[in-house]
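Q: need a 3D model of the following:
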Amino acid sequence: MLNSDQIKALIPHRYPFLLVDRIVELDEGKRAVGIKNVTENEPYGNGGHFPGVLIVEALAQVGGVIMAGGERSKDQIGLLTGIDNCQFGQPVGAGDQLVLTFEVTRHKGQIVKGRGVAKVGDEIVCEAEIMFAFSAIS
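A: Below is the predicted model:
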């Protein structure tokens, strides 16, 4: 399990755009499960719901944690390059806990593609195919 400080050591996101509170499962390079607790104190999402685009970003951050380890972590960063087949279910609001699962489906050279699924309880609230390209940090 990784807490927020450990997550921040792996990906560059910081408040208010670090959207993963903890990682509860991690199989480096393959699969991870993260948690996002949605509260009334979120700095975005007027109208009482957590925006779908941020759910997709949270899934991408879980994917970034998967790929952040190993030899790549010191000199490269994963950049979100594509989102395909994205679908949303019920709205997400304060008090909900998002369970964010990301599984790598293809890894070829600098390109990584995976499937992300966000759930609240047993209900799927978002699923998408997400692609990253790795680039050197200057």
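
Q: for the rest of this, base every contact and every neighbour count on C-alpha atoms.
A: Noted.

Q: other SSEs contacting the longest helix seen in the chain?
A: If each helix of the chain is counted by residues according to DSSP state H, the longest one is helix 52-67. Secondary structure elements in contact with helix 52-67, counted by 3 or more C-alpha pairs under 8 Å, 6 or more residues apart in numbering; DSSP states H and E, are strand 22-27, strand 31-37, strand 76-88, strand 97-108, strand 111-120, strand 123-136.

Q: kindly check the end-to-end length of stretch 102-120 for me.
A: Stretch 102-120 stretches 15 Å from its first residue to its last (C-alpha to C-alpha, to the nearest Å).

Q: just the buried positions in it, please.
A: Within stretch 102-120, the residues that count as buried by 16 or more other C-alpha atoms under 10 Å are 102-104, 112-120.

Q: what is the most widely separated pair among the residues you listed?
A: Farthest-apart pair in the buried residues of stretch 102-120 is Val112 and Val120; separation 26.0 Å (C-alpha to C-alpha).

Q: following up with a second sequence; could you model it the same way so I can compare the two?
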Amino acid sequence: MIDVVEIQNILPHRYPFLLVDRVTDLKEGESVVAYKNVSISEPVFEGHFPGHPIYPGVMIIEGMAQAGGILAFKSSSKEAQEAAKDKVVYFMSIDKAKFRNPVKPGDRLEYRLNVIKHRGNIWVLEGKAYVDENLVAEAELKAMIVDR
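A: Reported below is the predicted structural model:
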């Protein structure tokens, strides 16, 4: 298990844009399971939408990408992991994105990502997001780890 303090040692993101609270399972080079607790106190709900709060799909995709970044860094060599503070993960593409059900305050959003392909500093991941075992979003993500 990887808690939010360790996540902050891996990812450069911070509040309000750190979208992974905990990693519950990680198989290096293969898969990651992580989650975010969606709270009504998040700034995004001030405008999306007043009186009918829905967590934006782009934030779900970004959370998937952050979980994928954790997987990529943890799957790297020890030397590369030590150099993580000098690296950042960039999106190259987002394909086949689908949003199945709305995510609301109080939901626990679980990200499940599997490696489709990894070559050098390029990662292609299949991402799915669930709330209570119900699929809420999915996408294929391509990312690159680069120097800051």
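
Q: picking up where we left off before, okay, the buried residues of stretch 102-120 of structure 1 in TSV with distance to Phe50 of structure 1 next?
A: Written out in TSV, the entries for the buried residues of stretch 102-120 of structure 1 read as follows (distance: C-alpha to C-alpha, whole Å):
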residue	distance to Phe50 of structure 1
Phe102	19
Glu103	23
Val104	25
Val112	27
Lys113	25
Gly114	23
Arg115	21
Gly116	17
Val117	16
Ala118	12
Lys119	13
Val120	12
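
Q: what's the closest of the residues you listed to Gly48 of structure 1?
A: For the buried residues of stretch 102-120 of structure 1, the nearest to Gly48 of structure 1 is Val120 (15.8 Å; C-alpha to C-alpha).

Q: returning to that earlier point: which bit of structure 2 covers the longest helix of structure 1?
A: Helix 52-67 of structure 1 corresponds to residues 57-72 of structure 2 when matched by TM-score structural alignment.

Q: give me the contact list for the matching stretch.
A: Residues outside stretch 57-72 of structure 2 that contact it (C-alpha atoms under 8 Å, 6 or more residues apart in numbering): 7, 10-11, 18-20, 23, 26, 28-29, 31-34, 36, 89, 91, 99, 111-113, 123, 125, 127-129, 137-139, 141.

Q: can you put the helices and strands packed on helix 52-67 of structure 1 in a markdown table and add distance to Glu57 of structure 1?
A: Putting the helices and strands packed on helix 52-67 of structure 1 into a markdown table (distance: least, C-alpha to C-alpha, whole Å) gives the following:
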| stretch | distance to Glu57 of structure 1 |
| --- | --- |
| strand 22-27 | 15 |
| strand 31-37 | 11 |
| strand 76-88 | 9 |
| strand 97-108 | 11 |
| strand 111-120 | 10 |
| strand 123-136 | 10 |
